[in-house]
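J.: here's a sequence, model it:
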Amino acid sequence: MDQVWGVRGRTVVRALRLLPPGAATIPGPARTRETACEGYRRALAAHQEVASPRRVDPGIAAAVERQTAAMRELSRRAFPEADVVVPDDAPTPFDATRSERRRQAEVSRAAALRRARAEKAGRPMAASQALENTA
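T.: Just a heads-up that it's a prediction; the model follows:
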């Protein structure tokens, strides 16, 4: 692919060479502090000696705790049902809705099968009869 693309009059790409799969070399292992050179380790140690540890303002920490407690209280008031202990194996409202939809789908499927069988046998069946047979 030998096209020239330009940005503000400058040439950005002159050509692309597409390599077949697997032709690229796999890079070596990632450099970590353990595999880094000695100069990097010395510079890191010097920086850690000079850098001051983070200091937490007790007033800010107390304010954060008060705010967290207030938010929890507001949440408890807004969603009181969260205080109710529900057994782990109890169905959730989502599960109940899903079960009902599955039941309705199965009823509809059974009615469709009965109607298809009746039509195949040469006995036309009204939709209302198919639904009545499911109940």
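J.: from here on, contacts and neighbour counts on C-alpha atoms
T.: OK.
J.: what are the ranges of the helices in the chain?
T.: Under the criterion DSSP state H, the chain contains helices at 38-50, 58-78, 93-120, 127-134.
J.: any chance of TSV for these, columns distance to Thr11 and mean neighbour count?
T.: As requested, the helices of the chain are arranged in TSV below (distance: least, CA to CA, whole Å; neighbours: other CA atoms under 10 Å):
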stretch	distance to Thr11	mean neighbour count
helix 38-50	37	11
helix 58-78	54	11
helix 93-120	58	13
helix 127-134	71	13
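J.: out of those helices, nearest to Val13?
T.: Comparing the helices of the chain against Val13 with CA to CA, the closest turns out to be helix 38-50 (35.2 Å).
J.: could you export the helices of the chain as CSV, including distance to Val12?
T.: Supplementary listing: those in CSV, determined by distance: least, CA to CA, whole Å:
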stretch, distance to Val12
helix 38-50, 34
helix 58-78, 51
helix 93-120, 55
helix 127-134, 69
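J.: let's see this one next to it:
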Amino acid sequence: MRRDSREPLGLGSAITMMMTERGMAAPAAGGNVLAQFDAIITAAAPELAGHVQAVAFDPATGRLDVTPEAPAYGTKLRWTAPKLIAAANAKAPNANVRTLHILSPAPRKAGPANTPAPDRPAPTATTAPVQGHTPSDGYRRAVEAHRAAAPAPRADTAVDRAVERQTAAMRALSRRAFPEPPEEPAPTAHA
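T.: Below is the predicted model of the structure:
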């Protein structure tokens, strides 16, 4: 019976309600999330649309695997993950997406949406050398002021003496463990 005790609930509806209450999803939900991913990403983060691809969805764990086309898009995905999960659950209510797993960046496969238009020429790489810029006078003065204001390193004589004692002790132990062989007398010539 329903919680408000009005009328009995059918078996299918009872199972669906039980699965929803326990965070379970029907197996068909995975295909639904993957099929609607473009609308989900557009709703959550429109700047990522066309740069992120849904690869897999595991309805048992609620994990959605996505692949960005560049590391920068992966970083943006990490920042907008809660919004993306909320949008996925709003667009596909039976999916119950709980986590977003961001895979290594991979370029998107060429398709009708992301192939360059034939009337536009393909971008070419520039061969001009990259010139480094010289720092401004203000920057150089600030660095010099910092170096002048930085305290000089102080030598701790107690630490130096302890290091010398430790080094002497290690040498003594080394000489005891590995004694030098006695020198052999030089051969004398017999006449």
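J.: just give the TM-score of the two.
T.: Here the TM-score of the superposed chains, computed with TM-score structural alignment, normalised by the length of structure 1 as the reference length, equals 0.39; 75 aligned residues with a CA RMSD of 4.2 Å.
J.: if we can go back for a sec, and the helices of structure 1: which comes nearest Gly6 of structure 1?
T.: Relative to Gly6 of structure 1, the nearest member of the helices of structure 1 by CA to CA is helix 38-50, separated by 39.4 Å.
J.: what is the closest one packed up against?
T.: Applying 3 or more CA pairs under 8 Å, 6 or more residues apart in numbering; DSSP states H and E, one finds that helix 38-50 of structure 1 makes contact with no other helix or strand.
J.: any idea which element Asp65 of structure 2 lies in?
T.: Counting by DSSP states H and E, the element that carries Asp65 of structure 2 is strand 63-68.
J.: I'd like the next helix or strand past that strand.
T.: On the C-terminal side of strand 63-68 of structure 2, the nearest following helix or strand under DSSP H and E is helix 71-79.
J.: list the buried residues of that following helix.
T.: 73-74, 77 (16 or more other CA atoms under 10 Å).
J.: hmm, back to that, okay, the angle between the strand holding Asp65 of structure 2 and helix 71-79?
T.: With axes from the mean of the first three to the mean of the last three CA atoms, to 10 degrees defining the directions, strand 63-68 of structure 2 sits at 150 degrees from helix 71-79.
J.: picking up where we left off before, which of the buried residues of helix 71-79 of structure 2 sits closest to Arg171 of structure 2?
T.: For the buried residues of helix 71-79 of structure 2, the residue nearest Arg171 of structure 2 by CA to CA is Gly74; the value is 54.9 Å.
J.: not counting residues beside it along the chain, what's closest to the closest one?
T.: Beyond its immediate neighbours in the sequence, the residue positioned closest to Gly74 of structure 2 (CA to CA, 6 or more residues apart in numbering) is Pro68, lying 5.4 Å away.
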